[in-house]
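>>> Need the 3D shape of this:
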Amino acid sequence: MLTAEIIRAKRDGRELDAAAIRRFVTGIADGSVGDEQIGAFAMAVYLNDMTTPERIALTEAIRDSGEVLDWTTLDLPGPVIDKHSTGGVGDVVSLILGPWVAACGAHVPMISGRGLGHTGGTLDKLEAIPGYDVTPDPARFRELVRDAGVAIIGQTGQLAPADKRFYAVRDVTATVESIPLIVASILGKKLACGLEALVMDVKTGNGAFMPTHAQSQALARAIATIATGAGTPTTALITDMEQVLAASAGNAVEVREALAVLRGEAADSRLYRVTRALAVEMLKAGRLAAADDEAGERLDRALASGGAAERFARMVAGLGGPHDIVEATDRHLPEAPVVRAVHAERAGRVAAMDTRALGMAVVELGGGRRVAGAAIDHAVGLSEIAALGEAVDGERPLAVIHARSEADFAAAAERVRRAVTLGEPGAPRPLIHEIIRPDDAPAGQGERS
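Model (predicted):
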C-alpha cells in the first residue's frame, strides 16, 4: 500500500493491518516517508483513534525499527525486567528501584530520559554525580546489567529510532495528546530493551502528565493491554502526584534523598512506600516472588543488608562515578551557595499544593529546562518540602530553597508560597490509586480503550 493510501485509510476511519503500519513506520526510520506525511498520519490517528490490534502493531513496528536487545547470550541467572514512569515532581523512584530489585535477583536495563517542562529527568539527576556516564558503549552497558544487575543510561540511537522522528513531528503538529501515539512512543523504546516483564508507574494529580484519574486510568489500561499484546506482560500502577512525591525536587537534592532511602534512613516516606509497591510488582512480574508478602520480605532483607545500596554503588562506579557515593554522598554532590528555608506568612496546615508550580520553581532556579538541550544547574532545587496535611509555622518551613543567588532565592520563595495553600486539609489521598494487571486490561479485536 502506498504511503498516501495508508494515510487516506486512517483519515477515513478505516482499520489498518499490521503490514501497512509496519511499512509506514519503516519509512519513518529510513527517511522515505516525509515529515508532512508523518504529521498527516498522526493527525488522522489523533482524530480517529486506533483499535487494539492497530495499537499493538504500531508499538511493535516502533520497537522493531532499530535494535532489539537480546540478553540470551549472557545466560543471566534472573529475569530481565524494568519500570517506567510517566513523570512527576520529586519522582526519584528509578534511582532506588533499579538497584533494590537487582539486589533481589533481577536484571534491570533501564533506559531513561531527561527532564522537560515541570518534570525532572532521571539522567539529569544521575549527572549530578561527578563522572557518571549516561552514554556508555553497548558492551559496558551489558556487562553492568550482568554483573551489577542494573544500569541506568540514556537512549541510544539504535533503539527505536523511528520514535525520535515521529515524536519530533507530533510535537509541532498538535498531536502529542493521543493515547495510541503516547503508548506506542513509551512502549516502543521500553520493549526494545528485550524485557521479560514491565511495570508502569502512571501518575495522577495536578503534577502529572495526565492530571485526572480517568485520563490516567485510560493510559494505564492502554499500556497494560498493548504491551501485553506485544509479548511483554505489563502491570500498571496509578500513583498519586497531587503533591511532590519525595520531600525534595531538583537534581543533587533528589539524589541525596534516594541514597537516604537506600541506606534505610527513610522507611516511612511517601517515596519509600511508592517505590516499594512498584518493587513488589516487579518481583512478582519477574517470578522472583509468588505473592506480596514474599516479595516484601525479599525487599526488606535487601535494604536492611545493604545489598540495594551496594548495587547502586557498583552501578555508579561502573559508569565512571565515585566508588564511595553511598558513604560520602556530600563529598561528591554539588551544593548551592544559598541554602535557606522559606516560611509561610502565617501558621497553618498544608491543605493543597500546586505540584506543577513547584516543579516550575525548580526550573526557574535553573534546575530544569525551558527548551530541550539547555544546560541545567544540578545543585539547585527544593528540599524538606512540607506534605499535605502537615503543620507549618515559624519553625517548620514550607521548604528549604537551594539557590545560586539571593535574587534567585527571593523569586523562588515567592513561587513556593503561591504554590502552597493553607487551610483545612481534606481526606488523605491514597498513594496507590489502582493496580491494573495484564489480566485486568481490556483486550479484543477492534476494541478501543
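>>> all contacts plus neighbour counts: C-alpha atoms, from now on.
Fine.
>>> what's the nearest residue to the spatially most central residue of the chain if we skip its chain neighbours?
The centroid of the chain falls nearest to residue 85 when counting by CA atoms, centre = their mean (2.9 Å). The shortest distance from residue 85 to any non-neighbouring residue, by CA to CA, 6 or more residues apart in numbering, is to residue 201 (4.5 Å).
>>> so who does the one you found touch?
Going by CA atoms under 8 Å, 6 or more residues apart in numbering, residue 201 touches 83, 84, 85, 86, 236, 237, 238, 239, 278.
>>> just curious, which of those is nearest to residue 347?
Among the contacts of residue 201, residue 239 lies closest to residue 347 (CA to CA), at 29.6 Å.
>>> still on that earlier bit, distance of the residue nearest to residue 85 from residue 235?
9 Å (CA to CA, to the nearest Å).
>>> Just to check, residue 426 is in contact with residue 350?
No: judged on CA atoms under 8 Å, residue 426 makes no contact with residue 350 at a distance of 9.9 Å.
>>> who has more neighbours, the two?
residue 350 (22 against 11; other CA atoms under 10 Å).
>>> Run the chain-centre distance for the helix or strand containing that one.
Here residue 350 is covered by strand 348-353, with elements defined by DSSP states H and E. Mean C-alpha position of strand 348-353 versus that of the full chain (CA atoms, centre = their mean, to the nearest Å) differs by 27 Å.
>>> picking up where we left off before, can you pull the contacts of the residue nearest to the centre of the chain?
200, 201, 202, 203.
>>> Neighbour-wise, which one of those residues leads?
residue 203 (31 neighbours).
>>> how about that one, secondary structure?
strand (DSSP: H, G, I helix; E, B strand; the rest coil).
>>> Touching, it and residue 241? I think so.
Yes: using CA under 8 Å, residue 203 is in contact with residue 241, at 5.8 Å.
>>> Quickly list what's touching both of the two.
Common neighbours of residue 203 and residue 241 (CA under 8 Å, 6+ apart) are residue 88.
>>> a markdown table for the contacts of residue 85, including distance to residue 187?
Conversion of the contacts of residue 85 to a markdown table gives the following (distance: CA to CA, whole Å):
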| residue | distance to residue 187 |
| --- | --- |
| 200 | 10 |
| 201 | 13 |
| 202 | 13 |
| 203 | 16 |
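>>> Not counting residues beside it along the chain, what's closest to residue 317?
residue 323 is the one closest to residue 317 (CA to CA, 6+ apart), at 5.0 Å.
>>> where's that neighbour relative to residue 132, distance?
11 Å.
>>> structure for this one too, so we can compare:
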Amino acid sequence: MDARAIITRLRDGQTPSVEELRWFAAGLADGGVSDAQAGAFAMAVLLKGLGEEGRVALTRGMRDSGHVLEWDMPGPVLDKHSTGGIGDCVSLLLAPALAACGAYVPMISGRGLGHTGGTLDKLEAIPGFRTAMGEEQLRTQLAQIRCAIVSASAEIAPADRRLYAIRDVSGTVESIDLITASILSKKLAAGLEALVLDVKCGSGAFMATLDGAEALARALVSTAQGAGCMTTALITDMTQPLATAAGNALEVIETMETLTGTSVNPALWDITAALGGEALALGGLAADPADGAGRIAQALESGAAAEWFGRMVAAQGGPADFVERWADRLPAAPVVVEVPSPRAGHVGAIDGRALGLAVVDLGGGRQREGDRVNPSVGLSDLAGIGDEIGAGDPLCMIHAATPAQAEAAVRAVQAAYLLQDAAPPDVPLILKRIA
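Modelled structure (predicted):
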C-alpha cells in the first residue's frame, strides 16, 4: 500500500478502506509513514472526515499498533474516561468505588493538557506514588487490589503517540475523528469489557458548546461500540469547576475529604455516582444505571471506596497510612492569599479556561513538554455560579510558591469571575445521556 494514495483519496473526499486505514496506523507506529505524510493525513481527516466506518477502522488500527491487554478476572473489567475539565478529580473517587463494587479497573490516564489538569499529576502529589508500571506488575495489582491508575506504556497504542504529536504541531487537534481514535485506541488497548465516558461541556472544557460536546459523545460511543466495547456517555456541565479546588494536591485533598466524609462536595459525589452507575450497569454488576449509582454512593458513604483507595496508594508506592494521615502527607504552598471580590453580587459566570491557565501559570501545569509541576499550588475554596458575594469577600484562595505569582493569580481569578445583580438560573450537572 502507498501512504500517498491513501492521503490523495482522503483529500478528494473518499474514505480509505478498512485495510488501508489499518496499514496507515501500523505505519505510524513502525515509521513506515513519514512525519510529512502523517501531517497531511491529519489535515485531510480534519477537512474531509472519515465517516463512522473509517473512524472505527482507524481506531482499531491504532489500538492494534501495539500491545492489547487481555484479562481473565472473576469480575468485569471497566473504566471511565473524561474529556477534561477544571477541578475534575472524579477518577480518584471512581476507580476505588468501582473496585469496592466488584469491578476491575485498569485505568490508563494522562497528564495535564492545556488548561485542564491530569489525573497522573494529581496522584503524583502523593509522596512516592508511582504511575509508571509494567504489564506484569499491573496484572498483579489488578488481581489483588482490583484498581490501578497508571500511565500508558510505550507498548500501548504507539500509533496514537506518534499521531498525537503530529496533530499538536499541524493545527489538527480539533478533528473529532482524530480525537475519537486517540482516546479510544488507548482505552480499548487496555482490554476493557465496558467504558463510560464523561464528555465535558462549557467554559472549562475543550468542547464549549452542547452541540460540539454531543457530536463528540456520539462519535465516541458509536466508535467504541463498533470496536466491540459496550459504552455510554454522559455530557456533563463544565461551566464552572467540578470541585471547589483546582491544583494537584488541592484536588487530592478534596478527594480525600469526600472519601472520608470529612466534607462532601455534592456535585463531585453526584457525577461520580452517575458515571459509576453507568459502568456497573454495562458490566452486569447493577440492574440499571440508577441501581449502579446507588451502589457507588454506598461504596463512598460506607468508607469502602476509601479503603480500596488506600490499598491502591500503598501498592503504587505511596504511604500505607495515607487514608488516615492524608492531611500530613500532602505538600502545601508557602504563600496562601485571598482573592477579594471587586464588587458585591451573585456569581453569574466563570471562565473555567482562565482559571485553569491561572493554575498553570502558578506552576501547577506545564507551559511546555518537560516542565516540572509544582503539586502544592493552585486554587481552593472557589466560589460557584449562583453564590452571593459581598464586596471584598473571597472568590477563592490562592496557593502559590511566591508572592509575585500569587499577585498575578489574584488578577487572573478576578478577571475570570462575572458578578451580576440577579442570581443566574441553575444549570443541571448532567446535560445529556448518549447510549
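>>> mean offset of the strand holding residue 350 of structure 1 relative to structure 2 (after superposition)
Mean deviation of strand 348-353 of structure 1 from its aligned counterpart in structure 2 after superposition (mean CA distance after the TM-score superposition for structure 1): 1.0 Å.
>>> Please report the distance of residue 310 of structure 2 from residue 316 of structure 2.
10 Å.
>>> Quick check: the closest residue to residue 394 of structure 2 other than its chain neighbours vs residue 232 of structure 2, distance?
What sits nearest to residue 394 of structure 2 in space, not counting adjacent residues and going by CA to CA, 6+ apart, is residue 340, at 4.5 Å. Using CA to CA, residue 340 of structure 2 is found at 42 Å from residue 232 of structure 2.
>>> same check, this time on residue 381 of structure 2
Taken as CA to CA, the span from residue 381 of structure 2 to residue 232 of structure 2 is 32 Å.
>>> How about residue 358 of structure 2?
Residue 358 of structure 2 is 33 Å from residue 232 of structure 2, by CA to CA.
>>> neighbour count winner among these two?
residue 358 (28 against 25).
>>> Secondary structure element holding the more buried one?
Counting by DSSP H and E, residue 358 of structure 2 is part of helix 352-359.
>>> what stretch of structure 1 does that helix fall on?
Here helix 352-359 of structure 2 aligns to structure 1 at residues 355-362, judged by TM-score structural alignment.
>>> Which residues does the matching stretch contact?
By CA under 8 Å, 6+ apart, stretch 355-362 of structure 1 touches 89, 117-120, 206-208, 241-244, 249-250, 368, 380-382, 412, 415-416, 419.
>>> could you pull out the strands for the stretch 301-449 of structure 1?
338-342, 348-353, 381-383, 391-392, 399-403, 420-422, 432-436 (DSSP state E, counting those that start in this stretch).
>>> swap in the stretch 1-150 of structure 2?
Using DSSP E, counting those that start in this stretch, strands in the stretch 1-150 of structure 2 cover 78-82, 105-109, 147-151.
>>> neighbours around the aligned partner of residue 157 of structure 1 in structure 2, how many?
Aligning on TM-score structural alignment places residue 157 of structure 1 opposite residue 154 in structure 2. Using other CA under 10 Å, residue 154 of structure 2 has 10 other residues around it.
>>> Please apply the same query to the one 5 residues further on.
Close neighbours of residue 159 of structure 2, defined as other CA under 10 Å, add up to 27.
>>> quick one: which helix or strand includes it?
Here residue 159 of structure 2 is assigned to helix 158-170, by DSSP H and E.
>>> Residue 239 of structure 1 now?
Going by DSSP H and E, residue 239 of structure 1 is part of strand 234-240.
>>> likewise residue 222 of structure 1?
Assigned by DSSP H and E, residue 222 of structure 1 belongs to helix 213-229.
>>> So which residues of the stretch 51-200 of structure 2 form helices?
Assignment of helices within the stretch 51-200 of structure 2 using DSSP state H, counting those that start in this stretch yields the ranges 51-63, 90-100, 119-123, 135-145, 158-170, 176-189.
>>> The stretch 251-400 of structure 2 now?
Going by DSSP H, counting those that start in this stretch, the stretch 251-400 of structure 2 shows helices at 266-282, 289-302, 304-315, 322-329, 352-359.
>>> want to throw the ones you listed into JSON lines with distance to residue 33 of structure 2?
JSON lines is the format used below for those (distance: least, CA to CA, whole Å):
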{"stretch": "helix 266-282", "distance to residue 33 of structure 2": "37"}
{"stretch": "helix 289-302", "distance to residue 33 of structure 2": "43"}
{"stretch": "helix 304-315", "distance to residue 33 of structure 2": "40"}
{"stretch": "helix 322-329", "distance to residue 33 of structure 2": "47"}
{"stretch": "helix 352-359", "distance to residue 33 of structure 2": "35"}
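>>> now for those, which one comes closest to residue 41 of structure 2?
helix 352-359 (29.6 Å).
>>> coming back round to it: need the residues that contact the strand holding residue 350 of structure 1.
So strand 348-353 of structure 1 is contacted by 242-243, 386-393, 419-426 (CA under 8 Å, 6+ apart).
>>> Residue 224 of structure 2: which of the strands of the stretch 1-150 of structure 2 is closest?
Per CA to CA, nearest to residue 224 of structure 2 of the strands of the stretch 1-150 of structure 2: strand 78-82, 12.2 Å.
>>> now the angle from that closest one to helix 176-189?
Interaxial angle, strand 78-82 of structure 2 versus helix 176-189 (axes from the mean of the first three to the mean of the last three CA atoms, to 10 degrees): 150 degrees.
>>> and for strand 78-82 of structure 2, what span of structure 1 is it aligned with?
By TM-score structural alignment, strand 78-82 of structure 2 lines up with residues 81-85 in structure 1.
>>> Thanks a lot, see you next time.
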